[in-house]
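Novice: Quick one: sequence and predicted model below, then my questions.
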Amino acid sequence: MIRFFDFIFSLFGILLLWPIGLVIYVLGVFDTGSPLFKQQRVGKNQRPFILLKFRTMTVNTQSVATHLANSSSVTKLGSFLRKLKLDELPQLINVLKGDMSLVGPRPNLFNQEELILERSNRGVYNSLPGITGLAQVNKIDMSTPKKLAEVDAEMLESLTVKKYFQYIFATIGGKGSGDRIKE
């Protein structure tokens, strides 16, 4: 049932929000010259997939977890996009393709070994990664791998259609703040 909702909402989201995405893309061309950010992430069953986002950091920023990136790497446009969570819009394509769900654990990088171990031990990778979830609406990010893996597992064990919608509406309503960036 959740895959059905993912497909319908991502399809309609893309169809309705493409004008906003186009504006962000054009602004991104002027901001960094490369408005789309593509990065290999850990997906379901630890299979790699390419995550899509609007670029919020300079092109030469090192590929590390967000909490390890330096805040000076974030562009002015990027700061605005992060604040409104608009940098996540291209992930609707990942959801439509079936690489991600709207609700699930945020996909991590393959170099986040501690988080991979914690999530593996808790069966988190048996599910699709998501754009939002329990950890995100409660401001728990990848800087605390054990706690994040525990909350991800808790969410997946108790995920219902009702909670699926609660996490989505909480995120749209502005709850949560995304991953911290090093000052």
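Specialist: Nice, I can see it.
Novice: from here on, contacts and neighbour counts on C-alpha atoms
Specialist: Will do.
Novice: what ranges do the helices span in this structure?
Specialist: Remark: helices assigned in the chain by DSSP state H are 2-31, 76-84, 91-97, 113-121, 134-137, 145-158, 161-172.
Novice: Next, count neighbours for the residue lying closest to residue 114 once chain neighbours are set aside.
Specialist: Leaving aside its sequence neighbours, residue 114 sits nearest to residue 145 (Cα to Cα, 6 or more residues apart in numbering; 6.5 Å). By other Cα atoms under 10 Å, 19 other residues sit near residue 145.
Novice: Comparison target below:
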Amino acid sequence: MAEPKRKATLQAPHAEKKVNPNNDARYLFVKRCIDVTGALTGLLVLLILLVIISLLIKVEDPKGSIFFSQKRVGKDGKEFNMYKFRSMVSDAEAKLADLLAQNETTGAMFKMKNDPRVTKIGKFIRKTSIDELPQLINVLKGDMSLVGPRPPLVREIKEYTEHQMQRLLVTPGCTGLWQVSGRSNIGFEEMVNLDLAYIETRSIKADIVIMFKTVFMLFGSKDAY
């Protein structure tokens, strides 16, 4: 099904620019079909890997849960529970306050390369982005898409400006332009600009390119931590 041509470039918009999302009905329909098909296929193909990772997480920390559920903010400010494989110690959230001063990124996000809360298996699944695979369940539920801006934490959006809040104009994604453009080495403002650029120019072609780049990152991106 053909979709209307849009400007192909994904250049970051100027600060404080009002974003006009690509909400073409045909694009959104095809995107949802790809999301459901891709999520189901991914869960089936990776089933053995998911079981192995689950066992390794349980062996390292028998008292902890296999999955980690965290409240995130999606399209139009709607909150939902996002799923991940647990890559940190069980009381990671309680220890966050003591580490905020060591934040290695800018803006509302928290990133720390040698985060002491990360487990041994957690380091591996983060490096390969395997910890993100349970989000395929979020995709099936419609909370997330395969491609889109990463959903922020509730505490993060409390610090957002009106310009930054435009990240919430579309359904968030498991991967996106930010993740394939440098990820943890990119500051918060640049991440916002990349997300807004994607929102304006998103298309099936752009989504497919981002998904292919993401697959290669599963083999171990040096920018992931």
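Specialist: Everything's here; your move. Quick caveat, the model's predicted, so the values are computed rather than measured.
Novice: Tell me how they score on TM after superposing.
Specialist: The TM-score (TM-score structural alignment, normalised by the length of structure 1) is 0.88; 178 aligned residues with a Cα RMSD of 2.2 Å.
Novice: how about residue 20 of structure 1, what's its match in structure 2?
Specialist: Residue pairing (TM-score structural alignment): residue 20 of structure 1 is matched to residue 49 of structure 2.
Novice: what's near enough to touch that match?
Specialist: With contact set as Cα atoms under 8 Å, 6 or more residues apart in numbering, residue 49 of structure 2 has no partners.
Novice: I'd assumed residue 125 was in contact with residue 46 of structure 1.
Specialist: Yes. At 6.1 Å, residue 46 of structure 1 counts as touching residue 125 under the criterion of Cα atoms under 8 Å.
Novice: Look at those two and report which has more neighbours.
Specialist: residue 125 (21 against 18).
Novice: Identify the residue nearest whichever residue in structure 2 pairs up with the more buried one in space, chain neighbours excluded?
Specialist: Under the alignment (TM-score structural alignment), residue 125 of structure 1 pairs with residue 168 of structure 2. Distances taken as Cα to Cα, 6+ apart put residue 75 closest to residue 168 of structure 2, at 4.8 Å, once the chain neighbours are dropped.
Novice: Distance-wise, check the one you found relative to residue 44 of structure 2.
Specialist: Here residue 75 of structure 2 is placed at a distance of 27 Å from residue 44 of structure 2 (Cα to Cα, to the nearest Å).
Novice: what residue of structure 1 matches up with the residue nearest to residue 168 of structure 2?
Specialist: By TM-score structural alignment, residue 75 of structure 2 lines up with residue 44.
Novice: quick one: contacts for that match?
Specialist: In this structure, residue 44 of structure 1 makes contact with 99, 125-129, judged by Cα under 8 Å, 6+ apart.
Novice: Separate out the buried members of the residues you listed.
Specialist: Those of the contacts of residue 44 of structure 1 that meet the buried threshold are 99, 125, 127-129, by 16 or more other Cα atoms under 10 Å.
Novice: Give me the residue at the spatial middle of structure 1.
Specialist: residue 131 (4.1 Å; Cα atoms, centre = their mean).
Novice: Tell me how far the residue lying farthest from the centre of structure 1 lies from residue 77 of structure 1.
Specialist: Going by Cα atoms, centre = their mean, the residue of structure 1 most distant from its centre is residue 30, 23.9 Å out. Relative to residue 77 of structure 1, residue 30 of structure 1 is positioned 10 Å away (Cα to Cα).
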